[in-house]
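> Just a sequence and a predicted model for now, questions to come.
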Amino acid sequence: MSSVVILGSTGSIGTQALDVVRRHERFTVRGLSAGGGNLDLLAHQAAQFNVLTVAIADSARTDELARALKDAGSSAEIVSGPDASTELASLVPDGTVLNGITGSIGLKPTLAALKSGATLALANKESMVAGGSLVKDAMVRPGQIVPVDSEHSAIAQALLGGRHEKGLTSPVLTGHSEVKRLILTASGGPFRGKTRDQLKDVTAEAALKHPTWAMGPVVTINSSTLMNKGLELIEASLLFDIAPGDIVPVVHPQSVIHSMVEFIDGSTLAQASPPDMRLPIALGLTWPERLDGIATPCAWDSPVQWTFEPVDHETFPALRMAQGALAAGPLHPAVLNAANEVAVDAFLKGQIEYLSITDLVSRVLDEFDSPSTITIDTVADTEEWARRRAGEIAA
């Protein structure tokens, strides 16, 4: 049995991960963490999977969680407070920690999981974006990080088509002498084909209607602005040690090709599957082994058409902002992410217009004077400044 800790268990990634665990009797769920917004679901999960420890970030709701656990029939121990997920991330040094937390608050749990020796199934792209080299430096063994974002999982799978003597059983690699470019696919979100003028009066309701994926509100808004793809570009560059100029974003509205690797001989390998996050989640829990029957495969005997389009950078400037942030300095990606989180929150609350999301982020980036070194303290200070400045602009 494999020991697993799931951080962000009540969110989209967490609930789908538990669905994978439920269908395959090879996992023991040792711990679950959540922000505290859905205590009944967390308590139900703890009872169903006989979890030993649950963690919530909102310590004010500890007593309420205790009652919910009792009602659900769970005797799990409770850890609470802002560092609860970080504490839980060290629980299974010989197991797997799935980090499905949304936002850069996932950085400390990511570092804790790696330092403990656990395999990190990384769905929290923001911790890689904000933490940069800190994350890879925290690894205590090769192959410790397994990407769970569908795009990065696809790249890791496609890289297996390279030379095995280069260590390609590891999902996160460096020194790809055979790799020319990574092709990062994007659905295009709900506003694909729209011009900037057509997006002036976009409502939160419209922006939250993603045509392909069912995700949380922050990720869904990020997908609509293509900021999500910008964060994924930064993550791909850092995870796979590929220059940002060698990562090509392309719009693929069917969301069946999850990303591709182009090799120096002109060959391109793609990973294809219907849009179902349970597939990369399952691989994150068992890499490099595959579990049976995780997702419905493509129907190859039926007519199908896949299309690819260039990104409209004028309407969706987030990708170029991400490339610029990555080139500007080690802490600029943290500024990009933190300012964007504030901007998205302000948009969802009706404080700013849709187009102001990326405009605000760009302004904060332009004002940032980056220190030359990245540490956990400089990341925290940088994010604090970016959030404060973004809040001032949004007010």
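Happy to help now that I have it.
> drop to CA atoms for contacts and neighbour counts, all remaining ones
Fine.
> Once you drop chain neighbours, what's closest to Ile257?
Ala272 (4.5 Å; C-alpha to C-alpha, 6 or more residues apart in numbering).
> For Ile183, the count of nearby residues, please.
Neighbourhood size, Ile183 [other C-alpha atoms under 10 Å]: 22.
> also this one, for the comparison:
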Amino acid sequence: MRRVVILGSTGSIGTQALDVVRANRERFEVVGLAAGTDAVGLAAQAAEFSVSHTALGADEAEALVREVEADVVLNGITGSVGLGPTLAALEAGRTLALANKESLIVGGELVTGRARAGQLVPVDSEHSALAQALRSGTHQEVRRLVVTASGGPFRGRSRASLANVAPAEALAHPTWDMGLMVTTNSATLVNKGLEVIEAHLLFDIPFEAIEVTVHPQSVVHSMVEFVDGSTIAQASPPDMRLPISLGLDWPRRVAGVGAPIDWTRSHAWTFEPLDDAAFPAVGLAKRVGEAGGTYPAVFNAANEQAVYAFHDRLIGFLDIVDVVQRVVDAHEPDGALTRESLAEAERWARATADQLIAAAPR
């Protein structure tokens, strides 16, 4: 029986994790739940799963992780506020099933330096796929990682055609049902840029050996190319309960958690090169990741401000990544990487992004 703490329990990842637990009560026991602001939803979950340890907000979630005895902590919080709970889970010796990519990307070596071998298990479908495929060879045998991207709602569009898209269009993702921030990041491909940084940090593969390919069917979740020319791909219908279940009990698989591909039917899967001119976020993210330090925190914080501004109709869609790039270019790192320096870099990035947004032509 695996004792599980779920952070972000009322969100998309959290509710799907509870689906997995609900169907496998002999295998998992929920011992802690934390939500952002949905106290009513949290109370209902706690009643259903007989959980006495609950928390609201990231600070209380961090305290919960430190206090509750658990085998695995699933961090499904959205945004860099998940850094504290991530560090707390690692320091407490829990297995960390990480869906909160921002905490790893922003925290960088603060997170990787605290993680023991096998303690950090990815839950993002792409990184779960990479972790599964990487079991087919040694680290020295890897030639490159290939991260797949659906292309979002604007796949195939030129940069010029994206100038006047509306917020509702950016939220019309063709495959995944996600929240406002992640869905918008998928439309700009900022999300894929963040995932490239995440892949580098998780698997210790250099940025020049991490590629992105556009795969609109979202069935092949990522691939690993080995030095002998073979490529190992992980394929399954798009359902986050599969990588979530692996995160909860890695590397053991949970039977029946997802539907397999129906091989009695015809399928057509396509792969296309990424259009860097229309979607420059991936290239910018690689540059940010290579710079390291507080740069990823600045990238992420500026993007969050720009995304909210776009949905408030203060800036256009293309302005999102333009604002991020201008903030990144203006950043001057100062001192060692600490939680305090990260917090200060984020404050600066948000303030600088807000200034650029306020000055943008209406």
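Looks like it arrived, so ask away. Here the structure is a predicted model, which means the values were calculated and not measured.
> ranges for the strands of the stretch 101-250 of the second structure?
Remark: strands assigned in the stretch 101-250 of the second structure by DSSP state E, counting those that start in this stretch are 120-122, 142-149, 210-214, 220-226, 231-235.
> May I see these organised as a markdown table, with distance to Arg253 of the second structure added?
Below are the strands of the stretch 101-250 of the second structure laid out as a markdown table (distance: least, C-alpha to C-alpha, whole Å):
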| stretch | distance to Arg253 of the second structure |
| --- | --- |
| strand 120-122 | 13 |
| strand 142-149 | 22 |
| strand 210-214 | 27 |
| strand 220-226 | 17 |
| strand 231-235 | 14 |
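> For Trp250 of the second structure, find the nearest of those.
strand 120-122 (7.2 Å; C-alpha to C-alpha).
> so where in the first structure does that closest one end up aligned?
Strand 120-122 of the second structure corresponds to residues 145-147 in the first structure, going by TM-score structural alignment.
> Have a look at how far, on average, that stretch is from the second structure.
Aligned to the second structure and superposed, stretch 145-147 of the first structure gives a mean residue distance of 0.4 Å (mean C-alpha distance after the TM-score superposition for the first structure).
> what's in contact with that stretch?
Contacts of stretch 145-147 of the first structure from elsewhere in the structure, counted by C-alpha atoms under 8 Å, 6 or more residues apart in numbering, are 114, 119-123, 139, 153, 156, 171-172, 280, 284, 287.
> residue contacts, the residue nearest the centre of the second structure?
By C-alpha atoms, centre = their mean, the second structure has its centre lying nearest to Lys101, at 3.6 Å. Lys101 of the second structure makes contact with 79, 124, 194-195, 198, according to C-alpha under 8 Å, 6+ apart.
> aligned partner of it in the first structure?
Under the alignment (TM-score structural alignment), Lys101 of the second structure pairs with Lys125 of the first structure.
> again with Glu346 of the second structure
Match for Glu346 of the second structure (TM-score structural alignment): Glu383.
> related to what we said a few turns ago, any idea how far the match of Lys101 of the second structure lies from Thr119 of the first structure?
16 Å (C-alpha to C-alpha, to the nearest Å).
> ok, now Asn99 of the first structure?
From Asn99 of the first structure to Thr119 of the first structure the distance is 11 Å (C-alpha to C-alpha).
> what does Val20 of the first structure give?
Applying C-alpha to C-alpha, the value for Val20 of the first structure to Thr119 of the first structure is 17 Å.
> Let me know the next secondary structure element after the helix or strand harbouring Leu111 of the first structure.
Using DSSP states H and E, Leu111 of the first structure falls within helix 107-116. Going down the chain from helix 107-116 of the first structure, the next helix or strand is strand 119-122, by DSSP H and E.
> Name the residues that touch that next one?
Residues contacting strand 119-122 of the first structure (C-alpha under 8 Å, 6+ apart): 93-100, 110, 113-114, 144-149, 281, 284-285.
> Show me which helix runs longest in the first structure.
Taking DSSP state H as the criterion, the first structure has its longest helix at helix 376-394.
> That one vs the second structure, average distance?
Per aligned residue, helix 376-394 of the first structure averages 1.0 Å (mean C-alpha distance after the TM-score superposition for the first structure).
> Summarise which helices and strands that helix is packed against.
If you count contacts as 3 or more C-alpha pairs under 8 Å, 6 or more residues apart in numbering; DSSP states H and E, helix 376-394 of the first structure packs onto helix 125-131, helix 332-348, helix 356-367.
> The same query, at a cut-off of 7 Å, please.
helix 332-348, helix 356-367 (3 or more C-alpha pairs under 7 Å, 6 or more residues apart in numbering; DSSP states H and E).
> With the second structure overlaid, report how far the first one is off on average.
It refers to helix 332-348 of the first structure. Using mean C-alpha distance after the TM-score superposition for the first structure, the mean distance for helix 332-348 of the first structure is 0.7 Å.
> if I look at the aligned partner of Ile205 of the second structure in the first structure, how far off is Ser153 of the first structure?
The equivalent of Ile205 of the second structure in the first structure is Ile242 (alignment by TM-score structural alignment). The spacing between Ile242 of the first structure and Ser153 of the first structure, counted by C-alpha to C-alpha, is 15 Å.
> These two: which has the busier surroundings?
When Ile242 of the first structure and Ser153 are compared for neighbours, Ser153 comes out ahead with 25 against 21, by other C-alpha under 10 Å.
> The residue nearest to the more buried one when sequence neighbours are not counted and Gly284 of the first structure: what is the separation?
Leaving aside its sequence neighbours, Ser153 of the first structure sits nearest to Pro147 (C-alpha to C-alpha, 6+ apart; 5.4 Å). Separation of Pro147 of the first structure from Gly284 of the first structure (C-alpha to C-alpha): 7 Å.
> again, but for Gly329 of the first structure
For Gly329 of the first structure, the distance to Gly284 of the first structure - C-alpha to C-alpha - is 30 Å.
> If you count surrounding residues, which of the two has more?
Between Gly329 of the first structure and Gly284, counted using other C-alpha under 10 Å, Gly284 has the larger neighbour count: 28 against 16.
> Alignment lookup: the more buried one to the second structure.
Mapped onto the second structure by TM-score structural alignment, Gly284 of the first structure lines up with Gly247.
> That match against His127, yeah?
No: using C-alpha atoms under 7 Å, Gly247 of the second structure makes no contact with His127, being 10.8 Å away.
> Thr175 of the second structure maps to what in the first structure?
So, by TM-score structural alignment, Thr175 of the second structure is matched to Thr212.
> Near its match, how many residues? Count them for me, please.
Residues near Thr212 of the first structure, counting by other C-alpha under 10 Å: 16.
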